[in-house]
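In: With the sequence up front, the predicted model follows.
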Amino acid sequence: MIFASDLDRTLIYSKKLIDHVGEDIVLVERYNGKDLSFMKRTVIDKLGTMREKIMFIPVTTRTIDQYNRIFMIKDCIKPKYAVVSNGGNILKNGEIDKDWRNIIEKKIERVIHYKFVQKRFLESFKDVSWINKMILRDKLFFSIHFNDRDKINLDELNKFKEWAEANHWNVSLQGRKLYIVPSAVNKWDAVLYIKQKERIDKVVSAGDSLLDYPILINADYSMCASHGELFKMIQDKIINKEHIVLTNSMGIDASEEIVNNVVNLSGDSSWNNI
């Protein structure tokens, strides 16, 4: 069984999203001398002990460098695989899977070029003062950082989103970042590649954003944290909930509920009949 899970706001949380740091909530990422991200101790322990029955695969939009900053996962839990760059790269024992990268590069050759997408995006807004920076990540997708989210013209953004989706690019608004990602670069295709390579039957998934939707909608059992972009889209019936289970908990408590559910599924004989 595979447990394919998003990281940020699903299993790990920034300092502003937790109410305390202590024995139960510990530091997992530090960058430029700053403490950035935290996890529940129980979640770390269970991810470490479940490996005999379950293949844990971190699945994140983070780049390779950004993922490697999470020392608690990279150096302590040590998953065999990590899906990074929103599925654009797969790490196996810390090294890039070159076969998968070649597959991705051939796929993105078929979609509209990123330079044209960037130009179209910037021309879609009369006022772009809300944009702090627009970065091409791993030559695969854009992340846009804001000066002021409240200044975004949502009508203009929705029009760009319609154009992008018609041209096989996805747009995801998460907190203080906006992602523009080609549909060929998605988390599920990377997980499916590993699933087939390892000949594993079942996949459990978890996430909180629209970019997690592909792994949630395609997995055998899926959990959405009851906060953030995807939860709101399900509540507003913008996307179909399908078989996705919403957590009872919010924030960092949702991570513990998610991992507990995974552990329970691994010992549930009825799971083999799903």
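Out: Arrived safely.

In: rest of the way, CA atoms for contacts and neighbours
Out: OK.

In: what about the helices in the stretch 51-200 of the chain?
Out: With DSSP state H, counting those that start in this stretch as the criterion, the stretch 51-200 of the chain has helices at 64-68, 71, 98-108, 114-123, 154-166, 187-198.

In: Looking at those, spot the one closest to residue 33.
Out: Of all the helices of the stretch 51-200 of the chain, it is helix 71 that lies closest to residue 33, at 13.7 Å by C-alpha to C-alpha.

In: in the chain, which helix has the most residues?
Out: Ranked by residue count, the top helix of the chain under DSSP state H comes out as helix 252-266.

In: who touches that one?
Out: For helix 252-266, the external contacting residues (C-alpha atoms under 8 Å, 6 or more residues apart in numbering) are 1, 3, 9-13, 17-18, 39-40, 42-43, 46-47, 50, 53-54, 204, 206, 223, 225-226, 247-249, 271.

In: Now go through the residues you listed and say which are in helices.
Out: Per DSSP H, the contacts of helix 252-266 map to helices at 42, 43, 46, 47.

In: Could you turn the buried ones of those into a PyMOL selection?
Out: Of the ones in helices among the contacts of helix 252-266, the buried ones go into a single PyMOL selection, burial set by 16 or more other C-alpha atoms under 10 Å:
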select buried, resi 43+46+47
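
In: can I get the helices of the stretch 51-200 of the chain in a markdown table with mean neighbour count and distance to residue 174?
Out: Rendered in a markdown table, the data for the helices of the stretch 51-200 of the chain read as follows (neighbours: other C-alpha atoms under 10 Å; distance: least, C-alpha to C-alpha, whole Å):
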| stretch | mean neighbour count | distance to residue 174 |
| --- | --- | --- |
| helix 64-68 | 17 | 17 |
| helix 71 | 15 | 24 |
| helix 98-108 | 14 | 23 |
| helix 114-123 | 14 | 17 |
| helix 154-166 | 15 | 14 |
| helix 187-198 | 18 | 16 |
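
In: Put this next to the previous one:
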Amino acid sequence: MTSARTDGATENAAPGGTSGSVSGATMVASDLDRTLIYSPSALQLPMEDELVPNLVSVEVLEGRPHSFMTMAASRRLAELARQVIFVPTTTRTMAQYLRVRFPGVAPRYAITSNGGNILVDGVPDTNWHRATESAIAECGATLAQVRHELKARSQDDWAIKRRVGDDLFCYIVVEPSKLPDDFVESWTQWCEDRGWRVSVQGRKIYSIPLPLTKERAMLAVARRAGAGRVFAAGDGALDAGFLAAADAGIRPPHGELAAVNWHHPTVEIAPRPGVLAGDDMLAWFGARAGLAVPSDRVLLSATS
């Protein structure tokens, strides 16, 4: 990684020289995992072999393909990113995000660490990070206190890994079949009493300070980039705020928000689950923004 930004960029400052940073431009902010990209266990492919789409690897971990999107979605994203300001918006840490490689797409802006970091051309804005740390310091518990309590509550074999994300939040990786029935509820209550929240995403249970939000960072990037309209997509509880804060949003029919039947007046639901939801949401972005994004028919003919 190159050295961190030290040019004094703040929440309301707009870095110069960005392509696409024209006042009134359209910005698309999208979550990654289980929204645009999918691990093998989350693909939910059709049972009929002839209906299974071609897949493109967009992440390699320890020498093996780790995340995928369909070829149609990959091409659609590449075309979309040429016409709008595409901003990956993820709870992944900076290092985890930088493993993702979208063919033909190099986002100028990215939001990682659940809003704790804004990257510009892959370089973290250190002033934004410090401002976020200051906001977190006002919570009722420090990261160290939350980590200590979480470790004390997760000593059994159902807790596989404990991790800290960019010195901003923490999470554990669990074995779901062994997870105690009352753990999530009791841990959620402990965190809520101290200004933190809990999100369960597959095998990961995140503990996040309340000031650490995707919507705060999304709106800051929109101001910097001069975006006049913002559209968003996401599947998890940590995405609800930035979906609602956008001009319009879409979520897949799977994930944490689907599990609790979450709805919002400006948020639509994609028709198909799994990796095909990525296709649907990218098509929705293109139609909503009024852009010439390739249709499935065009994409299919291009690959035949």
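Out: Cool, got the structure. Keep in mind that what you see is a predicted model, and the values were worked out from it rather than measured.

In: Look at the aligned partner of residue 93 of structure 2 in structure 1 and say how many residues are nearby.
Out: Residue correspondence to structure 1 (TM-score structural alignment): residue 93 of structure 2 is matched to residue 63. By the criterion of other C-alpha atoms under 10 Å, residue 63 of structure 1 has 18 neighbours.

In: Please report how far residue 63 of structure 1 lies from residue 109 of structure 1.
Out: Distance of residue 63 of structure 1 to residue 109 of structure 1, given as C-alpha to C-alpha, to the nearest Å: 20 Å.

In: Residue 103 of structure 1 now?
Out: Counting by C-alpha to C-alpha, the gap from residue 103 of structure 1 to residue 109 of structure 1 is 10 Å.

In: could the helices of the stretch 51-200 of structure 1 go into JSON lines alongside distance to residue 264 of structure 1?
Out: Listed next are the helices of the stretch 51-200 of structure 1 as JSON lines, based on distance: least, C-alpha to C-alpha, whole Å:
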{"stretch": "helix 64-68", "distance to residue 264 of structure 1": "28"}
{"stretch": "helix 71", "distance to residue 264 of structure 1": "27"}
{"stretch": "helix 98-108", "distance to residue 264 of structure 1": "32"}
{"stretch": "helix 114-123", "distance to residue 264 of structure 1": "43"}
{"stretch": "helix 154-166", "distance to residue 264 of structure 1": "38"}
{"stretch": "helix 187-198", "distance to residue 264 of structure 1": "21"}
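
In: All the strands of the stretch 151-300 of structure 2, in order from the start?
Out: Under the criterion DSSP state E, counting those that start in this stretch, strands of the stretch 151-300 of structure 2 are mapped to 159-165, 169-174, 196-201, 204-209, 227-233, 248-251, 267-269.

In: Can you say which of those strands is packed in most?
Out: Highest mean neighbour count of the strands of the stretch 151-300 of structure 2: strand 248-251, a mean of 26 (counted as mean count of other C-alpha atoms under 10 Å).

In: Show me what residue 83 of structure 2 lines up with in structure 1.
Out: Residue 83 of structure 2 maps onto residue 53 in structure 1, with residues paired by TM-score structural alignment.

In: what's the answer for residue 204 of structure 2, then?
Out: Using TM-score structural alignment, residue 204 of structure 2 pairs with residue 177 in structure 1.

In: Quick check: that match touching residue 152?
Out: No - counting by C-alpha atoms under 8 Å, residue 177 of structure 1 sits too far from residue 152 to count as a contact (11.6 Å).

In: Relative to residue 165 of structure 2, how far out is the corresponding residue of structure 2 for residue 208 of structure 1?
Out: Matched by TM-score structural alignment, residue 208 of structure 1 corresponds to residue 235 in structure 2. With the distance defined as C-alpha to C-alpha, residue 235 of structure 2 ends up 20 Å from residue 165 of structure 2.

In: same deal with residue 251 of structure 2?
Out: Distance, residue 251 of structure 2 to residue 165 of structure 2, by C-alpha to C-alpha: 25 Å.

In: To what extent is the corresponding residue of structure 1 for residue 29 of structure 2 buried, counted in neighbours?
Out: In structure 1, residue 29 of structure 2 lines up with residue 4, judged by TM-score structural alignment. If you count neighbours by other C-alpha under 10 Å, residue 4 of structure 1 ends up with 27.

In: what's the answer for residue 183 of structure 1, then?
Out: Residues near residue 183 of structure 1, counting by other C-alpha under 10 Å, number 19.

In: One more: residue 157 of structure 2?
Out: Neighbour count of residue 157 of structure 2, defined by other C-alpha under 10 Å: 11.

In: and it, what pairs with it in structure 1?
Out: Residue 157 of structure 2 maps onto residue 129 in structure 1, by TM-score structural alignment.

In: Residue 194 of structure 2 now?
Out: Residue pairing (TM-score structural alignment): residue 194 of structure 2 is matched to residue 167 of structure 1.

In: mind putting the strands of the stretch 151-300 of structure 2 in TSV, distance to residue 216 of structure 2 included?
Out: What follows is those, written out as TSV (distance: least, C-alpha to C-alpha, whole Å):
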stretch	distance to residue 216 of structure 2
strand 159-165	18
strand 169-174	16
strand 196-201	16
strand 204-209	13
strand 227-233	13
strand 248-251	16
strand 267-269	18
